[in-house]
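In: make a model of this:
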Amino acid sequence: MRIPLEGDVAAKIEAKLAKFSRGWEKLQLDALRRATSFKVLVLCEMLGGRTKAAEAAELSDNTLDNYRHGIKDPTYATLGLMAEKAGIASRYLGGDWSFEDDGIRIDLFDQAAATRVPLPPGLMDTPSRPYIHGYDEIRPSSAAAAAVIEDYWARLGLDPDTVTTLLAEGDSMVPTIADQSPVFVDTGDRDLADGGIYALRIEKRLVIRRIQRLVGGGLQLLADNNASYPPQEIGEALSADLHVIGRVRSAAFAC
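Out: Below you'll find the model as predicted:
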């Protein structure tokens, strides 16, 4: 998809990009934070500059500057509001944005193809709310959001008081759970069911694995990325000492 830029907006974006990219390099921003800062920069100019953009997004000028510089992290809701005011559907925020030929090119991840992959046992559902990992808080940001989340847990038959949120680390559960995706864990369910996905603590290290019970006792801990992570077998004696945090009931989609 390509969004043409009207008037002198393209020239302003090009000038701002030259200015801010030097700061991004100095701060050694990771690719995701740099991409998010670039989106804020583009939306800011599409909304008429810093002052008008800050008013549209209900932010202070300094806060918007911190977002453009990559010093602070905008939430998805903030980016969504700016995109809406700029006439861009919020679903495009998860795409890869680039500036070319006096326009903005947006390449989207093929979510439709991803949803055709059947969810394995243990991953009950996926919240519809997208998540820019590293930039949103993984707790609800308002009473209304909290009510939606609690209704979601209720539909899964969960007690909201037993649900905790963790960040997945590494690619061991790809494609089921992406690196740095929020995972929602039912700490009230620690009975290891065959095929279920659990958050475990092994020698002070948090891991997320699928469980397979072995004939005669013991367990196998299985990574969905089994090409890079071989099964880990735990004998019956050691499995009794395994610290189970809870069962993973859902994972948010990180974009």
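In: C-alpha only now, for contacts and for neighbours.
Out: Will do.
In: now tell me what touches stretch 46-56 from outside.
Out: 5, 9, 43-45, 60-61, 64-65, 81-82, 85-86 (Cα atoms under 8 Å, 6 or more residues apart in numbering).
In: next, the second sequence, to be compared with the first:
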Amino acid sequence: MAADNDDKVSNRLPDLLAAHPNLSALSRDIGISRRMLDRYKAGVAEPTLGTAALIARALSLPMDALVSDVSVHHGSDVDASVAIDSKIARVPLLDVVASAGPGAENSHPYELDLLPFPRVWLDRIGVPERYARFVDARGDSMEPTIKDGSICLVDTRSGHARRDGIYVLVDGNSVRIKRIAIGWQGALTLISDNELYAPETLAAPDAEALKIAGRVVWAGGEI
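Out: Reported below is the predicted structural model:
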């Protein structure tokens, strides 16, 4: 079934790839085959959400450069800009380093910037714009799911681990990203996707005291 037009990456992508001086190098940088890049360039294939993010970052472009519909014209540049802006959410990037490893020290977070993110993708993930936040992830304990240096989209509605998933945990000034598995009688197990790191189990009293800043729903791709 063909994707809805609002779900598609902008038709600017073929032109952007055609203008790139070395698609083979781009292919190596983002880990996507040259054959698939050629298909994107020819307009016969659409990248996924995660692939679009990789391409945008490699081309040093904001996400809205790939999701804005430049083929739509309403008689003026102002009208076209309004149409583009209606498709883009501006999500706060917090001054927080969430450690995928040992806890990292963080001061009280504030907004560093507003990063563009497609509204249709927020809808697909199921995160209302007002609850969406970006944080930086550092460390290797959540690899390969979350790579060192990834920007993670967090659903801040999740103050408690109500289901298994990946969460941002706060312990004083320490902020960590861990997968949480919910056990019997309120126990929680904190799991690193990297097998080199051992899991940590919290009994009910400690589990109840665990502060959760939100659930990680996207890190270069949907989680």
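In: need the TM-score between these chains.
Out: Comparison of the two superposed chains (TM-score structural alignment, normalised by the length of the second structure) gives a TM-score of 0.54, and 148 aligned residues with a Cα RMSD of 3.5 Å.
In: rewinding a little: now the contacts of stretch 46-56 of the first structure: which count as buried?
Out: When neighbours are counted using 16 or more other Cα atoms under 10 Å, the contacts of stretch 46-56 of the first structure contain these buried positions: Leu5, Val9, Leu43, Cys44, Glu45, Leu64, Asp65, Leu81, Met82, Lys85, Ala86.
In: what do we get in the second structure for the fifth one?
Out: With TM-score structural alignment as the matching criterion, Glu45 of the first structure is left without a partner in the second structure.
In: just checking, Glu45 of the first structure touches Val9?
Out: Yes: assessed by Cα atoms under 8 Å, Glu45 of the first structure is found in contact with Val9 at 6.3 Å.
In: now which residue in the first structure aligns to Tyr167 of the second structure?
Out: In the first structure, Tyr167 of the second structure lines up with Tyr198, judged by TM-score structural alignment.
In: kindly report the same for Gly214 of the second structure.
Out: Under the alignment (TM-score structural alignment), Gly214 of the second structure pairs with Gly246 of the first structure.
In: its match contacts Arg190, doesn't it?
Out: Yes: using Cα under 8 Å as the test, Gly246 of the first structure is close enough to Arg190 to be in contact (4.9 Å).
In: the more surrounded of those two?
Out: Ranked by neighbour count (other Cα atoms under 10 Å), Gly246 of the first structure and Arg190 place Gly246 first, with 23 against 15.
In: and that one, how far from Ile197 of the first structure?
Out: With distances taken as Cα to Cα, to the nearest Å, Gly246 of the first structure is found 9 Å from Ile197 of the first structure.
In: what does Thr115 of the first structure give?
Out: Thr115 of the first structure sits 19 Å away from Ile197 of the first structure when distances are taken as Cα to Cα.
In: the two - which one has more neighbours?
Out: Neighbour comparison, Thr115 of the first structure and Ile197: the larger count goes to Ile197, with 28 against 9 (by other Cα under 10 Å).
In: would you mark the buried spots in whichever strand or helix holds Ala35 of the first structure?
Out: Here Ala35 of the first structure, judged by DSSP states H and E, is contained in helix 31-46. When neighbours are counted by 16+ other Cα under 10 Å, the buried residues of helix 31-46 of the first structure are found to be 33-46.
In: same question, stretch 167-184 of the second structure
Out: For stretch 167-184 of the second structure, the buried set under the neighbour-count rule, 16+ other Cα under 10 Å, comprises 167-170, 174-182.
In: pipe the residues you listed into a markdown table and attach distance to Ala58 of the second structure and secondary structure per row.
Out: Supplementary listing: those in a markdown table, determined by distance: Cα to Cα, whole Å; DSSP: H, G, I helix; E, B strand; the rest coil:
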| residue | distance to Ala58 of the second structure | secondary structure |
| --- | --- | --- |
| Tyr167 | 27 | strand |
| Val168 | 26 | strand |
| Leu169 | 30 | strand |
| Val170 | 31 | strand |
| Ser174 | 31 | strand |
| Val175 | 28 | strand |
| Arg176 | 27 | strand |
| Ile177 | 25 | strand |
| Lys178 | 27 | strand |
| Arg179 | 28 | strand |
| Ile180 | 32 | strand |
| Ala181 | 34 | strand |
| Ile182 | 37 | strand |
